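[1] need coordinates for the following:
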Amino acid sequence: MEINLVSDTVTKPSPEMLRYMFQAQVGDDVYKQDPTVIALENMVAQIFGMEAALFFPSGTMANQTAIKLHTQPGEQLIADKYAHVYNYEGGGASFNSGVSCCLLDGHRGMITAEQVAGAVNNPEFYHSPLTSLVCVENTTNKGGGACYDFEEFKRIKEVCVENNLKFHMDGARIWNALVHKQENPNEYGKVFDTISVCLSKGLGAPIGSLLVSDKATIKRALRIRKILGGGMRQVGYLAAAGIYALQNNVNRLVDDHRRAREIGAVLAQLPWVEKVEPVETNILIFSLKKGFDENLLVEKLKQKNIFISSLGPGKLRIVTHLDYKEVMHNYVLEALQKLK
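    Model prediction:
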């Protein structure tokens, strides 16, 4: 029994999801003639109280499209230093949009309205790049699955309005945040200009993200997706997986969150663990005491068929997900407690 806790992207479609996919009605989505894709786009737009959505093969492409929509070459976006759009999208912001990133030192990947206001360049000072966009991530990946306080989003939005900035959310794990905070996704649609949402992490679909916004913005996004090579043909089979995931796999995220908290509680009691970051959702980050080698720990767990990630010297990550079952969970808790 292999237990992969490296990421929540390792899940495979369940037999029920596969059956739903095989039964999908499909068409050519490049011509916007795939009924299942259209149904998914309408469903996600409605969830967030926005006018339209567009299906993408990846969250990276959805985020990069949003950046391209809201900026011009030579301009600058504001984000946390841990932001996925900066760290894990291959330098796409500079390559695709020609923009630089003003990185803020937030708390666990989360920035404040005060920080944003202090980072906006004076638009009259032409020696500095023009600030045009603020990007936030919810939940935060490198921040250990932390969730923003929604009131902070409102405060950041006020700064954006005052300074004529666009506001984008990388919602790769927004479903985890919505379940944990018991929030109404419609409220997000009132605050953000664009939101990217992922189906292939906590929800267990094999592929797919969507960008959500108003109709005019999504019409422009369609052209950018084409330029980036994101046009797909009979992609309704994949969109069907997203529909199934939204109908069946959102509420069960509480199980992932509980298991992550229980692993964190066990780790906090172990003599070789220095610190466990607060666990809110399904990502757990912990650090080892001096003298302990994170690579050795990874190897010892691998020998027990448990796979986790190293984040660098003394720091490790565990991510719970749909395919991590209770029997696996009990085995992991026991294995950690016995580890010497």
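
[2] CA atoms for contacts and neighbours, from now on please.
    Noted.

[3] ok so Ile78 is a strand residue?
    Yes: membership of Ile78 in a strand is supported by DSSP: H, G, I helix; E, B strand; the rest coil.

[4] report the contact partners of it.
    Counting by Cα atoms under 8 Å, 6 or more residues apart in numbering, Ile78 makes contact with Cys101, Cys102, Leu103, Leu104, Val116, Ala119, Val120, Thr131, Leu133, Val134, Cys135.

[5] another sequence for comparison is provided below:
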Amino acid sequence: MSSRGVVDLRSDTLTQPTEPMRQAMASALVGDDRYGEDPSVNRLEERFAALVGKPAAVYVPSGTMGNQIALRLHGTPGSNVVVGRRQHLMSYESGAAGLNNAFQIYAVDDAGGVIDDAAATEAVAAGRGGFWPPVSLICVENTHLASGGLALGTEELVAAAALGPPVHLDGARLFNAAIARGTTASELASSTATVMSCVSKGLGAPVGSLLAGPADLVDEARLHRRRLGGAMRQAGVIAAGGLYALDHHIDRLADDHARADRLGQVVAERWPGARLGESEAACGRPLTNVVAFRHPDSLGLLDHLRQAGIRAGLLAPGIVRFVTHLDVDDADIDRAVATLSSAPD
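    Below is the predicted model:
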């Protein structure tokens, strides 16, 4: 239930630790993670690696750092890295890829969350033929935020891997995708070289993300984490929150999806065709806990919502975003639905 009468739907990063999670954090065994001696961090890394079907994982402070480390692991100097033009690591990481690396980003269309196969195939073939820089990495995002939280399936990820270069999966909300698809995170990540997921979004932990892959790459990732200032000491206090989230908060993501669907139905009624991902969802690619839609007066709508104690955000100019999470219950959604229903066109 929201606190202080405010229903905050700006992001699922806003969650507060539950009381059992706080107890787990307070009683966590800790050590120096820089030396690999924090038992809670080690357990979290092992648990996550098992869930995504990879040999090893490293705990990092943020999803952005996890993605940037993955780019360093795979992206060789002078190469092209194929990225969907609206993926998080392209548009929402403050230009870090270009600042931190010596490769080129080769941006392709990613309508509906799927990278343009023809454009990516051309880049790979031209690189192999010596006409263009070689492609050292292909990046995929699941769920795809800019498409309104669409969940990709195994087939789309297998298709990306079939292009040849290794695939990095930005799975910040990968467990949302797994629940929506009725599969596992391990199955979705099976064709990828590395995968990053956040425990600080829908899973409800206060801090952190994990990057998983082959053991040798994860060893190298620890070095990059240190170079980027992300090596942590007695991090078990926060790692325990992530471990609790993985053990207790995955299945409940279905509740967030159901609540987002209620909001989405109102949006579809009030502003037909405005919701992002609507057509893909109608064709069987499920939406998850994000409701994003175009509105002619997005700032005015945000103000209308704010006056009623409902907080929303913008995904881009003119695109309103709601994100459901474990701190939002059915009563909160009732308030948001009523406020949307009374909003001016």
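
[6] which one among the contacts of Ile78 of structure 1 gets closest to Glu151 of structure 1?
    Val116 (14.6 Å; Cα to Cα).

[7] that older thread, just the contacts of Ile78 of structure 1 now: which is nearest Ala221 of structure 1?
    The closest of the contacts of Ile78 of structure 1, once distances to Ala221 of structure 1 are taken by Cα to Cα, is Leu133, at 16.1 Å.

[8] my read is the closest one is in a strand, agree?
    Yes: assignment of Leu133 of structure 1 by three-state DSSP places it within a strand.

[9] could you tell me how many residues sit around the alignment partner in structure 2 of it?
    Alignment note (TM-score structural alignment): Leu133 of structure 1 maps to Leu137 of structure 2. The criterion is other Cα atoms under 10 Å. On that basis, Leu137 of structure 2 has 25 neighbouring residues.

[10] likewise Ser200 of structure 1?
    Using other Cα under 10 Å, Ser200 of structure 1 has 25 other residues around it.

[11] do the same with Ala96 of structure 2
    With other Cα under 10 Å as criterion, Ala96 of structure 2 counts 16.

[12] which position in structure 1 pairs with it?
    So, by TM-score structural alignment, Ala96 of structure 2 is matched to Gly92.

[13] isn't its match up against Asn63?
    No: if you go by Cα atoms under 8 Å, Gly92 of structure 1 and Asn63 don't touch, sitting 9.4 Å apart.

[14] determine the residues that are contacts of both of those two.
    Here Gly92 of structure 1 and Asn63 have Val85 as joint contacts, going by Cα under 8 Å, 6+ apart.

[15] so what's the closest residue to Ile243 of structure 1 other than its chain neighbours up against?
    Excluding the flanking residues, the one nearest Ile243 of structure 1 by Cα to Cα, 6 or more residues apart in numbering is Leu40, at 5.9 Å. Going by Cα under 8 Å, 6+ apart, Leu40 of structure 1 touches Ala239, Ala240, Gly242, Ile243.

[16] same question, Leu238 of structure 1
    Neighbours of Leu238 of structure 1 in contact, by Cα under 8 Å, 6+ apart: Met21, Ala205, Pro206, Ile207, Gly208.

[17] quick check, the third one in contact with Ala239.
    Put plainly, it is Pro206 of structure 1. No: the pair Pro206 of structure 1 / Ala239 is not scored as a contact, 9.9 Å apart, by Cα under 8 Å.

[18] so stretch 326-337 of structure 2 aligns onto which residues of structure 1?
    Counting by TM-score structural alignment, stretch 326-337 of structure 2 corresponds to 322-333 in structure 1.

[19] what residues sit buried inside the matching stretch?
    Leu322, Asp323, Tyr324, Met328, His329, Val332, Leu333 (16 or more other Cα atoms under 10 Å).

[20] name the residues that touch it?
    3-5, 8, 11-12, 202-204, 253, 256, 259, 263, 266, 306.

[21] quick one on the thing from earlier: how close does the match of Ala96 of structure 2 sit to Val212 of structure 1?
    Applying Cα to Cα, to the nearest Å, the value for Gly92 of structure 1 to Val212 of structure 1 is 20 Å.

[22] any idea what the residue nearest to Ile243 of structure 1 aligns with in structure 2?
    So, by TM-score structural alignment, Leu40 of structure 1 is matched to Leu44.

[23] how about the helices in the stretch 1-150 of structure 1?
    Per DSSP state H, counting those that start in this stretch, the stretch 1-150 of structure 1 carries helices over the ranges 15-22, 35-47, 59-70, 84-87, 92-97, 113-119, 150-162.

[24] could you say which of the ones you listed is packed most deeply?
    Ranked by mean neighbour count, the helices of the stretch 1-150 of structure 1 are led by helix 59-70 with a mean of 24 (mean count of other Cα atoms under 10 Å).

[25] okay then, goodbye and thanks.
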